[in-house]
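Chemist: All I have is the shape, not the residue letters:
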């Protein structure tokens, strides 16, 4: 049995969007939970087994998977026929894994540091910075419409989610804007976004 602990309009929204895009909503029980929010609202939910009280957290027959990129990899490996992942042996498997890891190791951290107005030579030497991250996106999207290969993948949903939540961070680049629009305008993505707003309002 698959259970996703989800807080509306949070990082776990992109997992709900992936599940919808994969067409496996009937296979996953969605358990709504509260989390501490940056504005001071919310709080830790004792019913959420995540060790830090965060989301997403996926449970599968007793196993617990946290972190968005890990949850996405787990789901797309579990359902390889849905075509949102790239299974072992696929020519694009390496690129798929690299983009998923890059998001958590580089893309989100450098944007968070910029948002917090924090800088240090050690950080830029290790993580680089937002311009370097944007340059990598530009290089990939100059060659194709999607990050991994010629088809949408969970990596596109993951990376584009940052610009979905914070559109003011989106660079003034036509290819990146078109790619984000292709990702976010898909029917499943729009439906989940609307449903999530309704959940948050309730």
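Modeler: Yes, it's here. In this text the structure is predicted, and so the values were computed from the model without any measurement.
Chemist: Please make it C-alpha for all contacts and neighbour counts, starting now.
Modeler: Fine.
Chemist: Show me where this structure has its strands.
Modeler: Counting by DSSP state E, the chain has these strands, from start to end: 2-6, 28-32, 57-60, 63-66.
Chemist: Any idea which of those strands gets closest to residue 156?
Modeler: When these are compared by CA to CA, strand 63-66 sits nearest residue 156, at 19.0 Å.
Chemist: Can you check which of the strands of the chain gets nearest to residue 140?
Modeler: strand 63-66 (27.5 Å).
Chemist: Which residues does that closest one contact?
Modeler: Strand 63-66 is contacted by residues 50, 55, 56, 57, 58, 59, 71, 74 when judged by CA atoms under 8 Å, 6 or more residues apart in numbering.
Chemist: tell me how far that strand is from the chain's mean position?
Modeler: Its chain's C-alpha centre and that of strand 63-66 lie 16 Å apart, by CA atoms, centre = their mean, to the nearest Å.
Chemist: okay, pairing it with this:
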């Protein structure tokens, strides 16, 4: 039994963390929580995440929730994977900047788009993400003609942002700009990303077969 336990559902943001776990290359145990049986609302899981949402991890007794927080935690807990700049590196600033830009403005703007909320000019002043066009413009400037967000290597910030750009372009909440597609595609072809997709896709298929 591993000292790293992953709580997820294959049709959730848990896919982001699955990719991160495959990148760090450490053994982990998976607990699949099913929506239809109310697993995320049971007392044992609410004790881990009172929001009743996945993903979550427990590592050596330490509970971490929220995708970006989990990615940042794992990158630091397993530095041998090289998924974050060293703590004393000047690259640490832009690394945090873009990792949490993905977790903040990108996710918020995508969520607003998903539920058909278009902030008025007055509302944009109060909202941290302003509007989707502002967010996408900032992201496009960060990834245009660049393989990586920070320095010359892949980090958890790339994993996080590529995940959400890919999801948004697939489901229509983010337009398919050439700069986004050029940035995302090589990251999705990383061996860890492909392994993670294979694992979660197999879980979805197995659940479908079981229901049938």
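Modeler: Here it is on my side, so go on. These numbers come from a predicted model, not from an experiment.
Chemist: rewinding a little: turn the contacts of strand 63-66 of structure 1 into a markdown table, including neighbour count and distance to residue 42 of structure 1.
Modeler: Formatted as a markdown table, those follow (neighbours: other CA atoms under 10 Å; distance: CA to CA, whole Å):
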| residue | neighbour count | distance to residue 42 of structure 1 |
| --- | --- | --- |
| 50 | 19 | 16 |
| 55 | 25 | 13 |
| 56 | 27 | 16 |
| 57 | 24 | 17 |
| 58 | 30 | 20 |
| 59 | 20 | 22 |
| 71 | 20 | 23 |
| 74 | 16 | 28 |
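Chemist: list the contacts for whichever residue in structure 1 pairs up with residue 105 of structure 2?
Modeler: In structure 1, the residue matched to residue 105 of structure 2 (TM-score structural alignment) is residue 106. By CA under 8 Å, 6+ apart, the contact set of residue 106 of structure 1 is 127, 128, 133.
Chemist: Go again with 7 Å.
Modeler: When contacts are counted by CA atoms under 7 Å, 6 or more residues apart in numbering, residue 106 of structure 1 touches residue 127.
Chemist: just the one 5 residues further on next, same as before
Modeler: Residues touching residue 111 of structure 1, when contacts are defined by CA under 7 Å, 6+ apart, comprise residue 130.
Chemist: Could you tell me how many residues sit around the closest residue to residue 73 of structure 2 other than its chain neighbours?
Modeler: Nearest residue to residue 73 of structure 2, sequence neighbours excluded (CA to CA, 6 or more residues apart in numbering): residue 64, at 7.9 Å. Neighbourhood size, residue 64 of structure 2 [other CA atoms under 10 Å]: 20.
Chemist: before we move on, back to that, closest one of the contacts of strand 63-66 of structure 1 to residue 4 of structure 1?
Modeler: Nearest to residue 4 of structure 1 out of those is residue 58 (CA to CA; 4.6 Å).
Chemist: ok, the residue nearest the centre of structure 1 to residue 47 of structure 1 distance?
Modeler: Of all residues in structure 1, the one closest to the mean position by CA atoms, centre = their mean is residue 158, 2.8 Å from it. Distance, residue 158 of structure 1 to residue 47 of structure 1, by CA to CA, to the nearest Å: 26 Å.
Chemist: right, and residue 163 of structure 1 touches residue 176 too?
Modeler: No - at 9.8 Å, residue 163 of structure 1 and residue 176 do not qualify as touching, with contact defined as CA atoms under 7 Å.
Chemist: between these two, which one's more packed in?
Modeler: It is residue 176, of residue 163 of structure 1 and residue 176, that has more neighbours when counted by other CA under 10 Å, with 21 against 17.
Chemist: Give the equivalent position in structure 2 for the more buried one.
Modeler: In structure 2, residue 176 of structure 1 lands on residue 180 (TM-score structural alignment).
Chemist: what separates its match from residue 149 of structure 2, distance-wise?
Modeler: For residue 180 of structure 2, the distance to residue 149 of structure 2 - CA to CA - is 12 Å.
Chemist: what does residue 198 of structure 2 give?
Modeler: Distance of residue 198 of structure 2 to residue 149 of structure 2, computed by CA to CA: 26 Å.
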